[in-house]
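Trainee: Sequence and predicted model, in that order:
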Amino acid sequence: MVDVSQHNLVPEHTVLDEATLEDVLDEYDIDRTDLPKIKRTDPALPDDADVGDVIEITRDSRTTDTATVYRLVIE
């Protein structure tokens, strides 16, 4: 079986720790539930991602070197 998370076209997905998450939420003045959602069954998620975690996704970008987005893991 193919491990999708290791494919070179899949951007890096990282589970945020609580301290970093609080900094991000404060920076954008939002709640965790205001973030866009990603399903727990998404094959690109790290194995240690649980429902309620926030994932940082770092993608290559044409206009900047990288683009960082955040997603809330849901069932």
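Mentor: It's in. Numbering: from 1, shown residues only.
Trainee: can we go C-alpha only for contacts and neighbour counts from here?
Mentor: OK.
Trainee: Neighbours of L16, how many?
Mentor: 16 (other Cα atoms under 10 Å).
Trainee: Show the contacting residues for it.
Mentor: D53, V54, I55, E56 (Cα atoms under 8 Å, 6 or more residues apart in numbering).
Trainee: Please work out how many residues are found near E56.
Mentor: Neighbours around E56, by other Cα under 10 Å: 18.
Trainee: same question but for V10, I mixed them up
Mentor: Should you count by other Cα under 10 Å, V10 turns out to have 13 residues around it.
Trainee: cool, the one 10 residues further on as well?
Mentor: By the criterion of other Cα under 10 Å, T20 has 10 neighbours.
Trainee: Alongside the first one, take a look at this:
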Amino acid sequence: MVDVSQHELVPEHTLIDEEEVESMLNQYDVERADLPKIKRRDPAMPEGAEAGDVVKIVRDSRTTDRAVSYRLVIE
């Protein structure tokens, strides 16, 4: 079986701790529920992701070198 999360085209997905979540929410002046959603069973999800967690996704970008986005894990 292929581990999709290790494929070269899948961006880096990282669970972030509550302190970093609160900092990010304050920085962007958004609520947790306003974040884009990602399903817990998504093949790219890191081990141990639970509903309510926030995942930081880092993609390569042609214009800014790296693009960072955040997603709320849902069931």
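Mentor: The structure has been received and is ready for your questions. Being a predicted model, the structure only gives us computed values, none of them experimental.
Trainee: And the TM-score between them?
Mentor: Once the chains are laid over each other, their TM-score by TM-score structural alignment, normalised by the length of structure 1 reads 0.97; 75 aligned residues with a Cα RMSD of 0.5 Å.
Trainee: one step back: among the contacts of L16 of structure 1, which are in strands?
Mentor: Using DSSP state E, the members of the contacts of L16 of structure 1 that fall within strands are V54, I55, E56.
Trainee: wait, what's in contact with the residue nearest to the spatial centre of structure 1?
Mentor: Nearest residue to the geometric centre of structure 1 (Cα atoms, centre = their mean): I55, 2.4 Å. I55 of structure 1 makes contact with H13, T14, V15, L16, A49, Y70, R71, L72, V73, according to Cα under 8 Å, 6+ apart.
Trainee: which of these also appear as contacts in structure 2?
Mentor: Mapped onto structure 2 and checked by both residues aligned by TM-score structural alignment, their matches' Cα atoms under 8 Å, those keep the contacts H13, T14, V15, L16, Y70, R71, L72, V73.
Trainee: Just the buried ones from those, in ChimeraX syntax?
Mentor: The following ChimeraX line selects those of the kept ones among the contacts of I55 of structure 1 that are buried, judged by 16 or more other Cα atoms under 10 Å:
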select :13,14,15,16,70,71,72,73
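Trainee: Nearest to P36 of structure 1, out of the kept ones among the contacts of I55 of structure 1: which one, please.
Mentor: If you rank the kept ones among the contacts of I55 of structure 1 by distance to P36 of structure 1 using Cα to Cα, R71 comes first, at 5.1 Å.
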